[in-house]
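1. Pasting the sequence and the predicted model now:
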Amino acid sequence: MTEEYPQELRGLLERIAPGWPELLEIGVGWYPLLAKLDATLSVIAPNYVVQQVKSKFGALSFYADSSDDPSHFDQAFTDAVRAAEWESTETCEVCGAPARQYVIRMWVSTLCHPHAIEAREDAVDTDLPPSAA
């Protein structure tokens, strides 16, 4: 399954804890952000473990532990994760360009202006009833 992701994310995918799917539930625009976070965390906590990576309310949600010992806490690790999550709220999920958050069909997404327009148009098109023939 890791073959569908770029090489720079394969190390992160190998860190996913047993029992969790090897899945990144984010748009490709956040892949560089995630690769940078993985590089940072690998230095801070070489044995860190990932549980889940997803988009939640238009922001990156990165669930990980700095070690396999649940009682271990590392402030630098937590700060790096929070910084990446914050950066995601200003980065287009689709292309990685500067962005802002939009609510489209009751779903919060972080998109650049062109991708927001495209998403809104797609939402409107799907909301229209079929034309009477």
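-> Looks like it arrived, so ask away.
2. When you work out contacts or count neighbours from here on, use the C-alpha atoms and nothing else.
-> Fine.
3. Where does Asp122 sit, in terms of helix or strand?
-> helix 113-127 (DSSP states H and E).
4. I meant to write Gln52 there.
-> strand 49-56.
5. and the angle from the following helix or strand past that strand to strand 49-56?
-> Past strand 49-56, further along toward the C-terminus, the next helix or strand under DSSP H and E is strand 59-65. Counting by axes from the mean of the first three to the mean of the last three Cα atoms, to 10 degrees, strand 59-65 lies at 170 degrees to strand 49-56.
6. Any chance you could list what contacts strand 59-65?
-> 26, 48-55, 81, 84-86, 88-89, 109-110 (Cα atoms under 8 Å, 6 or more residues apart in numbering).
7. And here is the other one:
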Amino acid sequence: MSPEKSAFLRERHPLIFSATKQSHPHAPFSYWGLQCGDGWAGLLDDLCRQLQCETAENGAPQVVALQVKEKFGAIRFYAADLAARQRNLVQAAEAASKTTCETCGAPGALIDGLWVKTRCTAHAAD
């Protein structure tokens, strides 16, 4: 993810993206940050907003992202100790990413080639 989009998400959701090498020394997020395309920034923003609402309004545990990456054409959001509703929100975001272009955020589809990726028609060759 671009530094600008990453900074935007970290600024909007500082509690979720708080993993550092000191606080979570084995968390890939603390070393590599957000490992996906800019097109999924909106999905991640929505997911984080919903996760934080679950914490604030329903007493769910505070989510700290341990790893956020693309795998097999979908977003993967890893965090420890999620409540059932929080797990459902993560699964819904992962499902939505399979129909959202990772490059630009437009409607897309899984493309199976050398690598599985989710792209719109404009970015299918990327």
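-> Cool, got the structure. Predicted model only: the values in this text are computed from it and were never measured.
8. what's the TM-score here?
-> With the length set by TM-score structural alignment, normalised by the length of structure 2, the two chains reach a TM-score of 0.77; 110 aligned residues with a Cα RMSD of 2.1 Å.
9. how about the strand holding Gln52 of structure 1: buried residues?
-> Neighbour-count burial for strand 49-56 of structure 1, with 16 or more other Cα atoms under 10 Å as criterion, is recorded at Val49, Val50, Gln51, Gln52, Val53, Lys54, Ser55.
10. Which elements pack onto the helix holding Asp122 of structure 1?
-> strand 100-104 (3 or more Cα pairs under 8 Å, 6 or more residues apart in numbering; DSSP states H and E).
11. which outside residues touch the strand it packs on?
-> Against strand 100-104 of structure 1 from outside (Cα under 8 Å, 6+ apart): 58, 89-92, 108-112, 116, 119-120, 123.
12. Next SSE downstream of it?
-> Toward the C-terminus from strand 100-104 of structure 1 - assigned by DSSP H and E - lies strand 107-111.
13. Please work out which residues of structure 2 line up with that following strand.
-> Counting by TM-score structural alignment, strand 107-111 of structure 1 falls onto residues 115-119 of structure 2.
14. Also stretch 30-37 of structure 1?
-> Under the criterion TM-score structural alignment, stretch 30-37 of structure 1 matches residues 40-47.
15. buried ones in that stretch?
-> Buried-residue list, stretch 40-47 of structure 2, by 16+ other Cα under 10 Å: Trp40, Ala41, Leu43, Leu44, Asp45, Leu47.
16. What of stretch 3-20 of structure 2?
-> Lys5, Ser6, Leu9, Arg10, His13, Ile16, Phe17, Ser18, Ala19, Thr20.
17. Only whichever of the contacts of strand 100-104 of structure 1 are buried, select them in PyMOL.
-> Typed into PyMOL, the line below selects the buried ones among the contacts of strand 100-104 of structure 1, using 16+ other Cα under 10 Å:
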select buried, resi 58+89+90+91+92+109+110+111+112+116+119+120
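18. Which of the contacts of strand 100-104 of structure 1 sits closest to Ser66 of structure 1?
-> Thr89 (23.3 Å; Cα to Cα).
19. ok now the match of stretch 30-37 of structure 1, how far from the chain's centre?
-> 6 Å (Cα atoms, centre = their mean, to the nearest Å).
20. for stretch 89-100 of structure 2, same thing?
-> Worked out by Cα atoms, centre = their mean, stretch 89-100 of structure 2 lies 9 Å from the chain centre.
21. Now the residue minimising distance to the centre of structure 2: which helix or strand?
-> Nearest to the mean C-alpha position of structure 2, by Cα atoms, centre = their mean, lies Leu44 at 4.5 Å. Take DSSP H and E as the rule and Leu44 of structure 2 turns out to sit in helix 41-58.
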